[in-house]
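Peer 1: would you be able to build a 3D model of this:
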Amino acid sequence: MADGAGPLGYLGVDRSLSGRRWRERPADPDLARRHQLALGLAEPLARALAARGIDEAAAGSYLAPTLKALFPDPSCFADMDKAASILVDAVERDRRCVVFADYDVDGASSAAQLVRWFAAMGKALPIYVPDRITEGYGPSPAAFRSLREQGAELVVTVDCGAAAVDAIACAAEIGLEVVVIDHHLMRDEVPVCAALVNPNRPDCGSGQGVLAAAGVTFVLLAALNREARRRGLFDGRAEPDLRQWLDLAALGAVCDVTQLVGFNRALTAQGLKVMSAWGNPGLKALLEAAGGKGPATTFHAGFLLGPRINAGGRIGRSDLGARLLSTDDPDEARKIALELDALNASRREVENEVLEAAARTIERESNFADQPLLLVAADDWHPGVIGIVAGRLRERYRKPAIVVGIDRAADVGKGSGRSQPGVNLGRAVQAAYDAGLLLSGGGHAMAAGLSVRPSALPELREFLCQAIAAEAQAAAEADALEIDALVTAAGADRALFESFQQLAPFGPGNPEPMFAAADVRIERPMMLRGGHLRCTITDRSGGRLKAVAWRCGETEIGRRLMEEGGAAHVAGRLKADDWNGRQGVELEIEDVADPRRKNV
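Peer 2: You can find the predicted model right below:
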């Protein structure tokens, strides 16, 4: 068909070189026309807006999301008012408080928000981050005892604690008050503590379950300001301006791969604007260490800053990220940023070693190909990189993956998993824990963590495969590359790119626009270090479009691009190309299809 939407898929692609069907992203044509008329949008952009399920009433705020329109009443979160009262009491009474943070970006950005609010109130808030290797995830009785012995009276956990039943019970025994700020999925059992704020607790009616902990913490700051204002604590002193810390809330939202919809979308959009001023000394120093520049985008947060902040918790000192985001000392920020940048380089080396070993295991075990979930394990795989490797395996094999590093001396395996859209991995891991197969486990739909006895791994694999079988089958059937618009090499220009940027920020719940180009020729392909490839795309329109394909060296896509000759269909995302001020674009190739390979 002329529009490329025949029965075999978009452009006739029923099976691309990555094994996917292509299809035009479904959209209501009548709604697209109404968007076009009401908002003055070009047809492709109006259609893309409709394809994201945005109706006429919500279209304006979607294109220009504001906190004023979407900020929830903090009181709609279970225990939020109670938590705010306890923390403001602590400020008034000068109680000895500690923020206990998870060791990832979400934990660090959540902790930094609280540290900065306390500092604005004239109080210091020490940070405690458990060591990933020696302490594991979340609060433990030993950690709480140590903090109590050091004089702590109140601990605020951020991005952890919602499942720490034993640790919180221990805290009660030793007279340590605990407030939990979290977002992870919970079992029906709610730990008995002073306050537990989590939009995913069973009895929370906030409807904000997509928030990262950093987003929940930002709402807490609003509750803290409101409570402090009610008590007259701002009489004669400036009220903390929460907007200055929106960059931290956005950082947590992007790096924790949350759904960028509703309030969370507004929080991220406004937070990236604040981040673009690079007023946080830690973020500015880290950007410089990474060689980045320009206004902040989800790329800056998710691919430049996030991995470096995470590197401290993965293979370095777990508190480095929180310290970086909390400091106002440029010299300290620069020192920590350089250390994190170096740790990130080391992390990449370790990650590549584990990824290659895991891929060899999968290729060797032929039965893995038929299973709905990949679970690979080996001795001494570094627990700091297994989550990243699981994500890489998920991308490569297009199914949920769990990677387990085994410590034989301790007789325990620590695992991390990443899932495909439509498969709730966190729920399956929770079910395995409830069935007695795990020492610990939990997470959310797209990611999960667990601890397991090595001897239980075969039974765990079988259990998880059965638990997700129906979801995995449906997800596999729906695993198609959805195209927003067909473009030519000449038409894929800066104007088109900037018009679609009105849909930003992009992420889960708001996919980055995907463009397809038909019957193009690949010219001057060049393989780069790391398996990346650069080339130029040309077609009959006479245009030339620069393109890049990441990590494609050992794939069918990479091999086809290196062949040059012969027509191909390509699909990818348009990216700004501002090198030397040229204000151009390049195509970041996601998939390639050979028109000669139909019905394969």
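
Peer 1: can we go C-alpha only for contacts and neighbour counts from here?
Peer 2: OK.

Peer 1: let's verify the residue lying closest to Gln208 once chain neighbours are set aside: helix, strand, or coil?
Peer 2: Counting by Cα to Cα, 6 or more residues apart in numbering, Gln208 lies nearest to Pro199, which is 5.6 Å off, once chain neighbours are set aside. State at Pro199, reduced to three classes by DSSP: H, G, I helix; E, B strand; the rest coil: coil.

Peer 1: Pro199: what's it in contact with?
Peer 2: Pro199 makes contact with 77-78, 182-183, 205-209, 211, 216, according to Cα atoms under 8 Å, 6 or more residues apart in numbering.

Peer 1: need the residues you listed in a markdown table with secondary structure, can you?
Peer 2: What follows is the contacts of Pro199, written out as a markdown table (three-state DSSP):
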| residue | secondary structure |
| --- | --- |
| Phe77 | coil |
| Ala78 | coil |
| Asp182 | coil |
| His183 | coil |
| Gly205 | coil |
| Ser206 | coil |
| Gly207 | coil |
| Gln208 | coil |
| Gly209 | coil |
| Leu211 | coil |
| Val216 | helix |
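
Peer 1: can you give me the buried ones in stretch 102-122?
Peer 2: Of the residues in stretch 102-122, 102-118, 121 count as buried by neighbour count, 16 or more other Cα atoms under 10 Å.

Peer 1: ok so, going back, export the contacts of Pro199 as TSV, with columns for distance to Ala359 and neighbour count.
Peer 2: As requested, these are exported to TSV (distance: Cα to Cα, whole Å; neighbours: other Cα atoms under 10 Å):
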residue	distance to Ala359	neighbour count
Phe77	43	24
Ala78	44	21
Asp182	34	29
His183	32	28
Gly205	43	14
Ser206	42	16
Gly207	39	12
Gln208	37	21
Gly209	34	19
Leu211	33	30
Val216	37	27
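
Peer 1: quick one: the helix ranked longest in the chain to chain centroid distance?
Peer 2: Among the segments of the chain that qualify as a helix by DSSP state H, the longest is helix 330-364. Taking Cα atoms, centre = their mean, to the nearest Å, one finds the center of helix 330-364 at 17 Å from the center of the full chain.

Peer 1: the structure of the following sequence is requested for comparison with the preceding one:
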Amino acid sequence: MSPSFLQAQVPALSVLGKTWTQRTAATLPSLALAQRLSLDPLVASILTNRGIGPDEAPAFLEPKLRDAMPDPFVLKDMDVVVKRLKQALDRGERIMIFADYDVDGATSSALLSQVLKSLGAKVDVYIPDRLKEGYGPNVPAMEAFHTKGVQLIITLDCGTNAFGPLLRAKELGMDVIVIDHHEAEPLLPEAVGIINPNRLDMEKSDLCQLAAVGVCFITLVAFFSHLRTEGFARPLPSLLNWLDLVALGTVCDVMRLQGLNRAFVAQGLKVMAARQNVGLCALMDVGGLREKPSAYHLGFVLGPRINAGGRVGEASLGTRLLTTEDPLDAKNLAMRLDQLNKERQALEEEALADALTQAYSQSDKRCLVVASPHWHPGIIGIVAGRLKEQFHKPVFALSFWSSPEDGKGSGRSVPGICLGSLVHAAKQKGLILGGGGHAMAAGLSLTEAQLAPFQAFLEERLVALGDEQIPTLTYDGFLPLEGAHLSLLETLALLEPYGQGNPSPRFVLTDISVKKAFPMGQNHLKCTLVNQHGKELEGVAFRCLDTALGVQLLKGTEPYHLLGSLKKNTWQGQDKPQFVIEDAVSARYGNWVKEPLTQDLAS
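Peer 2: Sure, this is the predicted structure:
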């Protein structure tokens, strides 16, 4: 059972002001699951805690694409889109792919362009400049495509709300196909077809959780089906060869790793491990990734480097890296992206210091809105994400870099608050110039004069939702320090890939002394964890030095109960367990009833 003081939900006991809640499951269903599927009791207990029973567990533990893939023609406009794509191939039309400048856009454009080229299509890719053009299709780009003889435009990870630019494309005689996943408005722009599971004229389904690259993959599955029906002369390549791109875009766009997304990532990681993509191989080498890639590496090693091109460099670098077949070109592109990522980190740290000062002055607000004319627009999304993690509230970070009349904003949300809907509502009320997004992230444009009314609107809407939620960390059980070994990690590996919707299992270590704590890198901390019997374990805490957690760990003056996850740390060819600390509670509070998740954990 959970400790008594945690059951009382007293947030002040956590140094980060959070409540801790243990996932609990009935013992009998857990044991039944273990026996039925011959699972380790620990894995069975965690699955049961997360609501995964005997019927769902096989697909969860061994996700197969053929079992998870729906009929792609359930998506509206799919039939007309695949016919228009076939027409473009038959006529030898010039196709222009217009994609977003983030990882989802880069992977989507790399996937679609490579597949279409393998079928003999004439395809070019255009990634807009973040500073000069902003997000999504724009009229000048449409007019430029027309002068180049483009007949078909395909927008990826954008376009659902691009009414003016798509109308201009139609006026110029060009057809447009939209493949997107962002929240839609009741009315849709002029297009041959809009493939978007988040259209309001479609029933909500698990497909709403797909990244744009996932929607793109499903569209290609439908397209290949249509080509086979029509007796297409060329041999069709295996779409499975590009699942590494689908996995990368899905993880980096923070989609829920359940159902089809889980199959995409699980199978995509296998493709990536084979190192078939020349650009990804070069990027893994630059990032020092020698081991088998995991979802963590996609989100924190590869993704930030690809994103750096669109944030502070040349927007097309990511797509070029993912599509090149020249190893030397790939190496140069990877090194350039790595350098841009370092520049991005420096800009981010400078902006974050200013943003934190503003955020602390808004402690009574439901939504934090921070802004500056000095922040590079390419890093505001990261700043919003960092603030959201620290303050556990929705955050909008805005930059008036170019002018007070041309502010760019990026938002990050917490569970239960859909930013995309809020931005659309603000747009309909005339409070912002434009914007869109989905549940957890959104983008917008506005003037400096609109800033205060927009913030007031957000506050009014969020207050109407009810009482503010106290941030909660859930954990899966108690772990004796003696149980933190590599064999436990091997057992837990059955639950991978981890990510949104399927977090790494969290455990609580009790009565732990923190020794030899020292800063590591820019804002991290490394230490040695020691229990009452003198057993030691390496500990690490990320981005904590400027938080109450970092302060307390550096002091090391009293025992703590620590919440976090167990990871494998590989250094100089040696593997050892490492505990990643997320939060702490002073051991002098409360009487813990320490029942391990299973008996195995106590051994």
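
Peer 1: before we move on, the earlier item: how about the residue nearest to Gln208 of the first structure, what's its match in the second structure?
Peer 2: Counting by TM-score structural alignment, Pro199 of the first structure corresponds to Pro197 in the second structure.

Peer 1: Lys273 of the first structure: which element?
Peer 2: helix 262-275 (DSSP states H and E).

Peer 1: give me the mean deviation of that helix from the second structure.
Peer 2: Superposed on the second structure, helix 262-275 of the first structure shows a mean distance of 1.0 Å to its aligned residues (mean Cα distance after the TM-score superposition for the first structure).

Peer 1: what stretch of the second structure does that helix fall on?
Peer 2: Using TM-score structural alignment, helix 262-275 of the first structure pairs with 259-272 in the second structure.

Peer 1: then stretch 126-137 of the first structure?
Peer 2: Going by TM-score structural alignment, stretch 126-137 of the first structure sits over residues 124-135 in the second structure.

Peer 1: show me which residues of that stretch are buried.
Peer 2: 125-131, 134-135.

Peer 1: ditto for stretch 282-292 of the first structure
Peer 2: Within stretch 282-292 of the first structure, the residues that qualify as buried are 282-287, 289-290, counting by 16+ other Cα under 10 Å.

Peer 1: what are the contacting residues of the match of stretch 126-137 of the first structure?
Peer 2: For stretch 124-135 of the second structure, contacts defined as Cα under 8 Å, 6+ apart pick out 95-101, 109, 113, 136, 158, 310-311, 314-316, 377-378.

Peer 1: narrow those residues to those in helices?
Peer 2: Checking the contacts of stretch 124-135 of the second structure against DSSP H, those in helices are 109, 113, 310-311.

Peer 1: report the two of those separated the most.
Peer 2: Ser113 and Arg311 (22.2 Å; Cα to Cα).

Peer 1: where does the residue nearest the centre of the first structure sit relative to Ala214 of the first structure, distance-wise?
Peer 2: By Cα atoms, centre = their mean, the first structure has its centre lying nearest to Val257, at 2.0 Å. Per Cα to Cα, to the nearest Å, Val257 of the first structure is found 12 Å from Ala214 of the first structure.

Peer 1: same deal with Gly443 of the first structure?
Peer 2: 16 Å.

Peer 1: which of the two has more neighbours?
Peer 2: Legend: neighbour count by other Cα atoms under 10 Å for Gly443 of the first structure and Ala214, higher for Ala214 (32 against 23).

Peer 1: what segments of the stretch 401-550 of the first structure are helices?
Peer 2: 425-434, 457-477, 494-500 (DSSP state H, counting those that start in this stretch).

Peer 1: highest average neighbour count across the ones you listed?
Peer 2: Burial of the helices of the stretch 401-550 of the first structure is given as mean neighbour count (mean count of other Cα atoms under 10 Å); helix 425-434 ranks first at a mean of 23.

Peer 1: where in the second structure does it fall?
Peer 2: Against the second structure, helix 425-434 of the first structure falls on residues 419-428 (TM-score structural alignment).

Peer 1: quick one: map Arg596 of the first structure onto the second structure.
Peer 2: So, by TM-score structural alignment, Arg596 of the first structure is matched to Arg588.

Peer 1: same deal with Asn352 of the first structure?
Peer 2: Using TM-score structural alignment, Asn352 of the first structure pairs with Glu349 in the second structure.

Peer 1: repeat for His35 of the first structure
Peer 2: Match for His35 of the first structure (TM-score structural alignment): Leu33.

Peer 1: next one: Asp55 of the first structure
Peer 2: Using TM-score structural alignment, Asp55 of the first structure pairs with Gly53 in the second structure.

Peer 1: please report the distance of its match from Pro63 of the second structure.
Peer 2: Gly53 of the second structure is 15 Å from Pro63 of the second structure, by Cα to Cα.

Peer 1: in contact with Gln113 of the first structure, which residues?
Peer 2: Counting by Cα under 8 Å, 6+ apart, Gln113 of the first structure has contacts 217-218, 245, 248, 326.

Peer 1: mean offset of the helix or strand where it lies relative to the second structure (after superposition)
Peer 2: Taking DSSP H and E as the definition, Gln113 of the first structure sits inside helix 105-120. Once fitted to the second structure, helix 105-120 of the first structure is off its aligned match by 0.7 Å on average (mean Cα distance after the TM-score superposition for the first structure).

Peer 1: Val165 of the first structure -> the second structure?
Peer 2: Aligned partner of Val165 of the first structure by TM-score structural alignment: Phe163.
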